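Student: Sharing a sequence plus its predicted fold:
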Amino acid sequence: MPVTPDELKAAICTAIQVTHVEVEDNSSGCGEKFSVLIISKDFEGKTTLARHKMVNEALKTQIAQIHAFTQKTLTPQQWEDSKGGANAA
């Protein structure tokens, strides 16, 4: 059975305290290629590598069934800063 965006989101929300999560199925519905955006205070003070390890650990069962997985992990402040920059452009 293919992985679903809802399954990924639920696993992320169970393992990490998130303020915002977006899961996009980039595989035309076959469940093999996903990208995620995760905003969490849990990422504060952590390197990008440490953040990605947290997410990979939370999704280890699902990632084993996925062909491609991309993640963007931001703190709430980084998310606000990035939205401000996009609005100013």
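Tutor: Nice, thanks for sending it over. Since this is a predicted model, take the numbers as computed values, not measurements. Numbers count the residues shown, from 1 in each chain.
Student: okay, CA-based contacts and neighbour counts for the rest of this
Tutor: Fine.
Student: List the neighbours of the helix or strand Ala86 falls within that are in contact with it.
Tutor: For Ala86, the host element (DSSP states H and E) is helix 76-88. Residues from elsewhere that reach helix 76-88, judged by CA atoms under 8 Å, 6 or more residues apart in numbering: 19, 39-41.
Student: swap in stretch 25-39?
Tutor: Contacts of stretch 25-39 (CA under 8 Å, 6+ apart): 2-5, 18-24, 65-76, 79.
Student: Pasting the second one now:
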Amino acid sequence: MPMQAQEIEDLLRQTFPDAEIRVEGDDGVHMSALVVDESFRGKNRVQQQRAVYAALKGKMDGAQGELHALALTTRAPE
């Protein structure tokens, strides 16, 4: 079952409560997200994106995942 943007944002908000989060996409399968959070400071892009994937709690895991593709933009606040 495809995920809606609000569901993705809600999952991310649990891990990153103070982050700027924007989730876009309307097909529920191929989505994009911007996550700007202080916890990313000093981490490289791979570390930041792993943290976001972990926050999704397995929703992207394997062929049976609810979310097929999530284009991520992550960074610490300026």
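Tutor: In hand now; what should we look at? Keep in mind the model is a prediction, meaning the values are calculated, not measured.
Student: ok, back up a step: which of the contacts of helix 76-88 of the first structure are buried?
Tutor: With burial judged by 16 or more other CA atoms under 10 Å, the buried subset of the contacts of helix 76-88 of the first structure is 39-40.
Student: which stretch of helix or strand covers the residue nearest the centre of the first structure?
Tutor: Per CA atoms, centre = their mean, the C-alpha nearest to the average position across the first structure is that of Val36, at 3.6 Å. Element membership for Val36 of the first structure (DSSP H and E) is strand 33-39.
Student: Phe69 of the first structure versus the residue nearest to the centre of the first structure, what's the distance?
Tutor: 8 Å (CA to CA, to the nearest Å).
Student: Now check the second structure for the residue matching the residue nearest to the centre of the first structure.
Tutor: Applying TM-score structural alignment, one finds that Val36 of the first structure aligns to Ala33 in the second structure.
Student: now stretch 45-62 of the first structure: which residue numbers in the second structure?
Tutor: Mapped onto the second structure using TM-score structural alignment, stretch 45-62 of the first structure spans residues 42-59.
Student: So which residues make contact with the matching stretch?
Tutor: Here stretch 42-59 of the second structure makes contact (CA under 8 Å, 6+ apart) with 8, 11-12, 14-15, 40, 60, 65-67, 72, 74-75.
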